[in-house]
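> Any chance you could fold what I've pasted below:
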Amino acid sequence: MVLDKYSYTYLPAHPEVWTLSQIIVDEEKCTGCGNCVQACPCACLEVVEGKARMVEGVVCMSCSACVAHCEKDAIQMKGFYNVEKGLFKTMLLHPDDGYPRIPEVEGIEGLIPVEEVIYKRRSNRIFSKKPVPDELVRRVVEAGRFAPSHGNNQPWSFIIINDREEMDKIADMIDPLYRLLVRLYFYGKRNRLVRGLLSLGSIAAPPLMDQRAITGGKAILKPKDVFLGAPCLIYLLGDKRGINNMDLDIGICGQNMVLAAHSLGLVTCWMGFAAVGAKMLPHLRRYLGIKWPYVPVSAIVLGYPRVNADSMVKRELPRITWRKGGKTWQEMP
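Prediction:
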């Protein structure tokens, strides 16, 4: 039914329609270093009596950051985040065993360098305090500048904050907003009126009300370091007059940047919440000097890794429809 699309709009109140990944820790290998705890964007892990373990009742988005950041190979992840029905029903295809093979294409031997960077590059959440030279930051931005764009309109602009004190000031501006949003969201579990309002908000703006986004917002709140200890922050701004699809152009630009950074020995992590904060807070936009026609689209933190997270992690299978020789078929698991 059409109305099914608008059901289960507030998932914390309906645990019966969604399931989580299971994070399994090999206690013999685990040293209790806490890398997995720092790396997890949803605060799903904790260290108790010198061993890591999964926290009960926390939403795991199945990103495998904990697996990638564990230097002792002590963590495995089984299953996937999955919502069976309703507004937030997941549409990803899961392999039966939960462990896709290393990326490969039949008939091609080995990986070319760019493929290896794409497959092994992970969002790093454990940064060294070592500053990034301005020259390297400029090389990363240059990779974005040479990205393709609709009509070659190049609808981007960049704000580079290569200064931890400035980043801390920005974090202080964003922190109260996220505390308010997170508290309001989870208050819906106890208050029907708030839950109803959040359900309407979910229908109007699903990306902001997905429980994975809210849980991620909860995890980054202080006293944790909102920018993960990284020494450099880059805002990606988009020109509202951009031809056809400005957001897509900025995404292509940003992907060029993170891949170039990886190739230069740097690591990155996308910081969408930083852009959301700039959109919602006029005083932050003024502080950053963002003026029409530019709007904040996303942000990236940049730095050197304190923990090497390069690895190939599992991914759900692609949904592909083939059309060839007058025939159409779907490639499904």
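
> only C-alpha atoms for contact and neighbour calcs from this point on.
OK.

> Let me see the contact set for the residue nearest the centre of the chain.
With distances taken as CA atoms, centre = their mean, the residue of the chain nearest its centroid is Trp270 (6.0 Å). Neighbour list for Trp270: Ser123, Ser298, Ala299, Ile300, Val301 [criterion: CA atoms under 8 Å, 6 or more residues apart in numbering].

> now, the most widely separated pair of those residues?
Ser123 and Ser298 (14.7 Å; CA to CA).

> Between the two, which has more neighbouring residues?
Ser298 (22 against 19; other CA atoms under 10 Å).

> Double-check the more buried one against Leu248; I have them as touching.
No - contact criterion CA atoms under 8 Å: Ser298 and Leu248 do not qualify, at 11.5 Å.

> how about the strands in the stretch 51-200 of the chain?
51-54, 75-78, 82-83, 156-161 (DSSP state E, counting those that start in this stretch).

> Now the ones you listed in CSV, please, with extra columns for mean neighbour count.
Output for those, formatted as CSV (neighbours: other CA atoms under 10 Å):
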stretch, mean neighbour count
strand 51-54, 20
strand 75-78, 18
strand 82-83, 19
strand 156-161, 18
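
> would you list the ones you listed in TSV and tack on distance to Ile24?
Below are the strands of the stretch 51-200 of the chain laid out as TSV (distance: least, CA to CA, whole Å):
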stretch	distance to Ile24
strand 51-54	8
strand 75-78	5
strand 82-83	18
strand 156-161	38
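
> Can you tell me which of the ones you listed is nearest to Ile203?
strand 82-83 (16.1 Å).

> Against which helices or strands is the closest one packed?
Counting contacts by 3 or more CA pairs under 8 Å, 6 or more residues apart in numbering; DSSP states H and E, strand 82-83 is packed against strand 18-19.

> which other helices and strands contact the strand it packs on?
So strand 18-19, by 3+ CA pairs under 8 Å, 6+ apart, packs with strand 82-83.

> How far away from the center of its chain is the strand it packs on?
18 Å (CA atoms, centre = their mean, to the nearest Å).

> what's near enough to touch His262?
Contacts of His262 (CA under 8 Å, 6+ apart): Val117, Arg121, Thr268.

> One more, so I can put them side by side:
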Amino acid sequence: MVEYRDILEKSKKDALYGREISPPHVKKDKCIGCGLCVDICAALVFELREKKSEVIYGEKCNACGHCWAICSEEAVTQPQVITTTSLRPGSEPAVSADSLQLLIRERRSVRLFNDNAVSKEDLIKIINAGRYAPTSSNRQAVNYIVLSNQQKISKLRSSVENFMEKTFKMMENRAIAFFYKMKYGPLAVDLLRHYAINYQILKTRKEKKAYFPLPFGSAVIIVHSQSFDSLAQFNCAIALYNCSLMAHSMGLGSCFMGFVQIGINMDKKIKHWLDIPKGNQAYGAMVIGHPNVKYRRLVERKEPNIRWL
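Predicted coordinates for the structure are as follows:
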């Protein structure tokens, strides 16, 4: 058991969580022995002993806050998760299923924006929606880069465009195309060729930069995390989607920009300019702004492919 604890402690020091985590504390005089904290804890921190909850493996705690949130007697405490807000969950969900479904369907990709700036306060509110997204093992390892300066956004746009120009030109070489197919798969090559055709068409149109590779929005949010984490892409995608829903609820538009993400990860100069740490990778990019268009109708999607077992 000593060896296990040493390994666990070292893994935390090696930035498994990237933050200081203190074990929870149980106030025995308040604990009624219901066992909810024992049952709810995915890290197996608690055990019920002599009809009282007890912290046994405090070093395994990932500070998810389930124990503190579920305790009816406020017998469990942990500094990292105690909030100062007076808000509490209601007896019913804050949003009805129909309202949430409508919000999800209303949110669409926006690529045309007016010149009004998005305030820093609004951007923080949007990022806070990502902050409260779930992450694997509650690692909370999603990092955000925000570009709200138009000169820097223009530099990002031109850098990604230059990368795309070079990439599309290289794809004309059969040997390089074969290498890309072996490394990234045939679908990736087909997509690159598809976008190369679109790009050539857009180059002839003066308004091309309204769409490609990065729309003229007020701000760009880039999310990045450790590349060694097999679930980093999952964590970042959920966080960024939360941000897009919050932006829509605030009357703002957003659009996920796949080529910006690809350009950042494949062009070391862009990655260095954005100061993304070594060992980290961009897992999403999204432009935000005040929409210059209004979608008037909801659209249908194809039926989900479900296999019931």
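
> circling back: in helices only, show me the contacts of His262 of structure 1.
Val117 (DSSP state H).

> which of the contacts of His262 of structure 1 tops the neighbour count?
Going by other CA under 10 Å, Thr268 tops these with 26 neighbours.

> counterpart of that residue in structure 2?
The equivalent of Thr268 of structure 1 in structure 2 is Ser254 (alignment by TM-score structural alignment).

> Kindly report the same for Gly144 of structure 1.
That one, Gly144 of structure 1, aligns with Gly130 by TM-score structural alignment.

> residue contacts, the nearest residue to that match once chain neighbours are set aside?
Nearest in space to Gly130 of structure 2, with sequence neighbours left out and distances taken as CA to CA, 6 or more residues apart in numbering, is Ala239 at 4.0 Å. Residues near Ala239 of structure 2 by CA under 8 Å, 6+ apart: Ala129, Gly130, Arg131, Tyr132, Ala133, Pro134, Val142.

> same deal with Val226 of structure 1?
Ala171, Ile220.

> Find me the equivalent region of stretch 53-63 of structure 2 in structure 1.
Stretch 53-63 of structure 2 maps onto no residues of structure 1, going by TM-score structural alignment.

> residues touching the match of Thr268 of structure 1, list them.
Applying CA under 8 Å, 6+ apart, the residues near Ser254 of structure 2 are Arg108, Ser109, Val110, Arg111, Ser244, Ala247, His248, Met286, Val287, Ile288, Gly289.

> Off-centre distance for the top helix by length along structure 1?
Taking DSSP H as the criterion, structure 1 has its longest helix at helix 164-187. Centroid displacement of helix 164-187 of structure 1 relative to its chain, using CA atoms, centre = their mean, is 17 Å.

> quick one: buried residues of it?
In terms of neighbour count (16 or more other CA atoms under 10 Å), helix 164-187 of structure 1 has its buried residues at Arg164, Met167, Ile170, Ala171, Met173, Ile174, Asp175, Tyr178, Leu181, Val182, Tyr185, Phe186.

> right, and the first one touches Leu228 too?
When you say that, I think you mean Arg164 of structure 1. No - counting by CA under 8 Å, Arg164 of structure 1 stays clear of Leu228, with 11.1 Å between them.

> distance from the lengthiest strand in structure 2 to structure 1 after superposition?
In terms of residue count, the longest strand belonging to structure 2 (DSSP state E) is strand 280-289. Compared with structure 1 after fitting, strand 280-289 of structure 2 deviates on average by 1.0 Å (mean CA distance after the TM-score superposition for structure 1).

> what range in structure 1 does that strand sit on?
Going by TM-score structural alignment: strand 280-289 of structure 2 matches residues 294-303.

> which of the residues in that stretch are buried?
Under 16+ other CA under 10 Å, the buried positions of stretch 294-303 of structure 1 are Tyr294, Val295, Pro296, Val297, Ser298, Ala299, Ile300, Val301, Leu302, Gly303.

> try stretch 262-272 of structure 1
So stretch 262-272 of structure 1, judged by 16+ other CA under 10 Å, has buried residues His262, Leu266, Val267, Thr268, Cys269, Trp270, Met271.

> and what of stretch 215-234 of structure 1?
For stretch 215-234 of structure 1, by 16+ other CA under 10 Å, it's 215-221, 226-234.

> swap in stretch 121-133 of structure 2?
For stretch 121-133 of structure 2, by 16+ other CA under 10 Å, it's Leu123, Lys125, Ile126, Ile127, Ala129, Gly130, Arg131, Ala133.

> Save the residues you listed as JSON lines, and put in distance to Glu3 of structure 2 too.
Below are the buried residues of stretch 121-133 of structure 2 laid out as JSON lines (distance: CA to CA, whole Å):
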{"residue": "Leu123", "distance to Glu3 of structure 2": "45"}
{"residue": "Lys125", "distance to Glu3 of structure 2": "43"}
{"residue": "Ile126", "distance to Glu3 of structure 2": "43"}
{"residue": "Ile127", "distance to Glu3 of structure 2": "39"}
{"residue": "Ala129", "distance to Glu3 of structure 2": "39"}
{"residue": "Gly130", "distance to Glu3 of structure 2": "36"}
{"residue": "Arg131", "distance to Glu3 of structure 2": "34"}
{"residue": "Ala133", "distance to Glu3 of structure 2": "33"}
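
> Which member of the residues you listed is positioned nearest Asp115 of structure 2?
Leu123 (16.0 Å).
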